[in-house]
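In: generate coordinates for the sequence data below:
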Amino acid sequence: MALDFQATTDDLDPIPHATVDDPHPVYRRLREEHPVHYVEARDLWVLSRHADILAAIKDPESFSSSEGVVPSGFVPEKKTLIVLDPPEHTAMRKAVMRAFTPRRMAAMSDRVRGFARGLLDRLDEHADAEGRVDVFEGFTDPLPIFVMAELLGVDPSERPMFKRCGDAIVYSSGADPATLLAAQRELTDYLEVVFAERVKHPGDDLISVLLTSSDEGRALTKDELLGLCFLLLVAGTETTTSALGNALLLLERDRASRKRLVEDPTLLESAVEEILRYDSPVQGLSRVTRRDVRLHGRTIPEGARVHLLYASANRDPRAFPDPDRFDIARTPNNHVAFGFGIHFCLGASLARLELNIGLAEWLRHAPDYTLEVDELERLPSDTNRGFAKLPVRL
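Out: Sure thing, here's the model as predicted:
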């Protein structure tokens, strides 16, 4: 389903601003002047302050995820964690958390580093005579998909298929519906074969763990497993790709911070958190109200779609000192780039691992890179902020 990108006459409509160079002047006006804003053309309410967004996330009885979490209201055919409320969400999350242990994520470190180094070595081979290459195509896009394929136990010979189908699904906005459906069908057929194989011969991959997980004593169904795999493919790859691209642009514009990171890699961990806060890969997600909600003198009616503008919350001066300053040593950094509470991103530890290793390897490989800023192309999306083209001079 194509997402809704139509322009509106409301200059405080945040949806089109996910793809502009600097959406924060609009977000700032929303926070300071219209903390509860209604976009009539979209029938969409918008919350933009850190405290209000945290309160909404922590109150699933009032702000439900079950009718979709994107502004268009799209609900995936195979429902999964992101569109479930308690108690269904609680039971499934408990079952799935078995697959996302800190030990399992830590064990991926060497594989992530190996993928990153292999991609960067091949990147040099694709550079033109002037040393220019598209880093999206050669590094930031394939790295998370290869890591996810490894985590799921996809056979190395099938990774090109997995990436091709994954790209078709992840970057489906405005795509030919037939192409998207064909990719979904091909990947579903492949995963069903893998499920059957893992039942007979379980391994230590994520699919094997999920097959033996239970929801309050009930094994996860095939549709639930498929839904989880598709969620991991979409939510677990595009956001990491976007964050890596955003990092490259931020460090292009702030050469002093780049120099500090190259000279002192111990700053990488706090730098990654600041990148996630300062230029959030997920601009916001939506909920639907289950009752009338009174906030800042306005009443959001029952049944209304409410957009929680995470990127605005991450620049709220009520929560962050000097929020518009990019500070790679910022601490504490209580951003909501991974959500919060019951819907805190299950794959956050994996994303952090990929971002820390990916950025470290990139700066090791190309510390003096120059991003061709005038040739950047942003992804078309109403929730994610990232790039579809990242031309770099090595």
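In: going by C-alpha atoms from here, please, whenever you check contacts or count neighbours.
Out: OK.
In: helix, strand or coil for H307?
Out: Classification of H307 using DSSP: H, G, I helix; E, B strand; the rest coil returns strand.
In: helix or strand: which one has the residue lying closest to it once chain neighbours are set aside?
Out: Distance criterion Cα to Cα, 6 or more residues apart in numbering; nearest residue to H307, sequence neighbours excluded, is S286 at 4.2 Å. Using DSSP states H and E, the element containing S286 is strand 285-289.
In: sorry, back to before: hang on, the residue nearest to H307 packs against V70?
Out: Yes: counting by Cα atoms under 8 Å, S286 touches V70, with 5.3 Å between them.
In: which one's more surrounded, those two?
Out: S286 (26 against 21; other Cα atoms under 10 Å).
In: quick one: residues contacting the residue nearest to H307.
Out: 65, 68-71, 305-308 (Cα atoms under 8 Å, 6 or more residues apart in numbering).
In: got the buried residues for the helix ranked longest in the chain?
Out: If you go by DSSP state H, the chain has its longest helix at helix 177-200. Within helix 177-200, the residues scored as buried using 16 or more other Cα atoms under 10 Å are 180, 183-184, 187-188, 191, 194-195, 198.
In: same thing with stretch 257-271?
Out: For stretch 257-271, by 16+ other Cα under 10 Å, it's 257-258, 261-262, 267-271.
In: now do the same end-to-end measure for it.
Out: Stretch 257-271 stretches 9 Å from its first residue to its last (Cα to Cα, to the nearest Å).
In: residues contacting that stretch, please?
Out: Residues contacting stretch 257-271 (Cα under 8 Å, 6+ apart): 251-252, 327-331, 356, 359-360, 363-364, 367.
In: ok, the spatially most central residue of the chain to E40 distance?
Out: With distances taken as Cα atoms, centre = their mean, T239 lies nearest the centre of the chain, 2.6 Å away. Plainly put, T239 is 29 Å away from E40 if you go by Cα to Cα.
In: same thing with L285?
Out: 18 Å.
In: just to revisit the earlier point, the strand holding S286: what's the following helix or strand?
Out: strand 293-295.
In: now for the closest residue to S214 other than its chain neighbours: which residues touch it?
Out: Distances taken as Cα to Cα, 6+ apart place A95 nearest to S214, at 5.3 Å, with adjacent residues excluded. By Cα under 8 Å, 6+ apart, A95 lies in contact with 210, 213-216.
In: one more, so I can put them side by side:
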Amino acid sequence: MSGAAPAVPTADADVIGYDPFDYRIHEDPYPVYRWMRDHAPVYRNEERDFWALSRHADVQAALRDPARFSNRYGISLEPELWGPHAPKTSFFLAMDPPDHGVHRALVSGVFTPRRVAAMEPRVRELARERLEPLRDARRFDFAADYAAALPNDVLCEMLGIPCDDWDQIRADTDLMNQRADGSDERGPNAVAAALRLGDYLVALVGDLRRRPGDDLTSTMIAAEVGGERLSDAQIVGFLFVMIGAGNESTGKTIGNAWYHGWLRPDVGRRGLDGRAQDWAAETLRYDSASQMVARRVTEDTVVHGVRLPAGARVAVLPASANRDERAFPDPDRYDLDRDKRRMISYGYGPHHCLGAALAGLQMRVALDEIGALVSGYEIDLDRVRRVHSPHQRGFASLPCDVTPRAKPRA
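Out: Modelled structure (predicted):
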């Protein structure tokens, strides 16, 4: 993380400046990321008062160094989520070691590879339940009807949320994360969704305190840190993290895989014919839903000759790092056979994604189960609709026409 000071782009530069709230970035951030890696690896957005790191080595170094690149002010640049109050809304995601490790350990046992592998039969069952009403359909919305629904179903069940409420949880989660073009604040509909979801989760915690079940929320209610039980506010913060981070990222990456399989028919065919795991994994590298996380610099830090002052906000861009030619040969080529060991879509260091194994399972199962029923598909590009979030890249709607298999794949 050293070298000559880069040029900061000016208003007449032949690029779109990096702004995670700009709809143009949501449509296609990768040319901008490439420009940043080549010309401004320490990019400055003066208007929003943050810096951005885009190269693989710099992203990885920042994520593994919480002492200098801290989570304590949160992982989002939105004003309502950034600041010393961040642990109230983001729970252990907005903590540094050792507090982070203590609180993360309360639930980490649920997400071990062994425990997650044992969940596969149930995840498949939930996938098939979502596919059943689509089985005879020749046209449906892959994103809304399936890709976003499956991870939401899995997480809601894990958290003890009654199945009658699953679709409303998903709808409020999607609405809560939407932003108007260029705005870093939630609009009235997003605020209403956040309040509605918060009220629901407070009531859920109250119900499970009175009648605990065999679910992750009840586990958190019974847990102690330093001899004290967690407060309702802490548990609700944990539920927001689980629903927001796990549900959003996984569902949108499944949708991104479907989209890229349509753009590249050979990829889509091989994915549907049994290479679901490779299809999901290369999508995670090539076009992960998770684009950016924020950090706060705790001390003056020099990166590529640029001084980041103590207290500076930094946008760390794993999605750009995964397209860095310094880490991946021919990074803009979508390749199912690629060595993806250097991929950092799940983060790196102490904040490596707690649910990585579960997310991988859900993506593989979702694509495998649709592949058992469908041999090909076409996306109605005129009706595709993207989500608009500073962190998540994906689709709210992916209408498609499918070709059922003459004989369902075993």
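In: the contacts of S286 of the first structure: which two are farthest apart?
Out: The largest separation in the contacts of S286 of the first structure, counting by Cα to Cα, is between G68 and L308 at 12.8 Å.
In: mutual contacts of the two, please.
Out: In contact with both G68 of the first structure and L308: 286-287, using Cα under 8 Å, 6+ apart.
In: and these two? Which one has more around it.
Out: The neighbour comparison of G68 of the first structure against L308 (other Cα under 10 Å) goes to L308, with 27 against 21.
In: pretty sure the more buried one contacts A51?
Out: No: using Cα under 8 Å, L308 of the first structure is not in contact with A51, being 11.0 Å away.
In: quick one: common contacting residues for these two?
Out: In contact with both L308 of the first structure and A51: no residue, using Cα under 8 Å, 6+ apart.
In: coming back round to it: in the second structure, what range does the strand holding S286 of the first structure match?
Out: Taken onto the second structure by TM-score structural alignment, strand 285-289 of the first structure occupies residues 293-297 there.
In: wait, what's in contact with L47 of the first structure?
Out: L47 of the first structure touches 31, 35-37, 53, 306-309, counting by Cα under 8 Å, 6+ apart.
In: an error on my part: the question was meant for P60 of the first structure.
Out: Contact analysis of P60 of the first structure by Cα under 8 Å, 6+ apart lists 85-86.
In: any idea what it aligns with in the second structure?
Out: Aligned partner of P60 of the first structure by TM-score structural alignment: P66.
In: wasn't its match part of a strand?
Out: No: per three-state DSSP, P66 of the second structure lies outside any strand segment and is coil.
In: distance check, it against R130 of the second structure.
Out: Using Cα to Cα, P66 of the second structure is found at 40 Å from R130 of the second structure.
In: just P121 of the second structure next, same as before
Out: For P121 of the second structure, the distance to R130 of the second structure - Cα to Cα - is 14 Å.
In: tell me which of those two has more neighbours.
Out: R130 (18 against 11).
In: and that one, what element?
Out: Here R130 of the second structure, judged by DSSP H and E, is contained in helix 120-131.
In: which stretch of the first structure lines up against that helix?
Out: The aligned range for helix 120-131 of the second structure is 109-120, by TM-score structural alignment.
In: check stretch 140-158 of the second structure too.
Out: Going by TM-score structural alignment: stretch 140-158 of the second structure matches residues 133-151.
In: in the matching stretch, what counts as buried?
Out: Buried residues in stretch 133-151 of the first structure, counting neighbours by 16+ other Cα under 10 Å, are found at 133-136, 138-151.
In: translate S312 of the first structure into the numbering of the second structure.
Out: Under the alignment (TM-score structural alignment), S312 of the first structure maps onto S320.
In: what does the helix or strand its match falls within contact?
Out: Assessed by DSSP H and E, S320 of the second structure sits inside helix 318-321. With Cα under 8 Å, 6+ apart as the test, helix 318-321 of the second structure has contacts from 30, 33-34, 54-57, 59, 285-288, 290-292, 327, 344-345, 347.
In: mean distance between that helix and the first structure after superposition?
Out: Helix 318-321 of the second structure: mean distance to aligned residues in the first structure after superposition is 0.8 Å, counting by mean Cα distance after the TM-score superposition for the first structure.
In: the inter-axis angle of the helix or strand just after that helix versus helix 120-131?
Out: Scanning forward in sequence from helix 318-321 of the second structure by DSSP H and E, the next helix or strand is helix 356-373. Here the directions of helix 356-373 of the second structure and helix 120-131 differ by 50 degrees (axes from the mean of the first three to the mean of the last three Cα atoms, to 10 degrees).
In: wait, what's in contact with the counterpart of the residue nearest to the centre of the first structure in the second structure?
Out: Superposed on the second structure with TM-score structural alignment, T239 of the first structure falls opposite S249. With contact set as Cα under 8 Å, 6+ apart, S249 of the second structure has these partners: 288-290, 392.
In: shared with the first structure, which of the residues you listed?
Out: Counting by both residues aligned by TM-score structural alignment, their matches' Cα atoms under 8 Å, the first structure reproduces these contacts from these: 289-290, 392.
In: take those and lay them out in a markdown table including secondary structure and distance to D22 of the second structure.
Out: Converted to a markdown table, these look like this (DSSP: H, G, I helix; E, B strand; the rest coil; distance: Cα to Cα, whole Å):
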| residue | secondary structure | distance to D22 of the second structure |
| --- | --- | --- |
| A289 | coil | 16 |
| S290 | strand | 16 |
| Q392 | strand | 13 |
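In: from these, which is closest to V110 of the second structure?
Out: Closest to V110 of the second structure, out of all of those and judged by Cα to Cα, is S290, at 22.3 Å.
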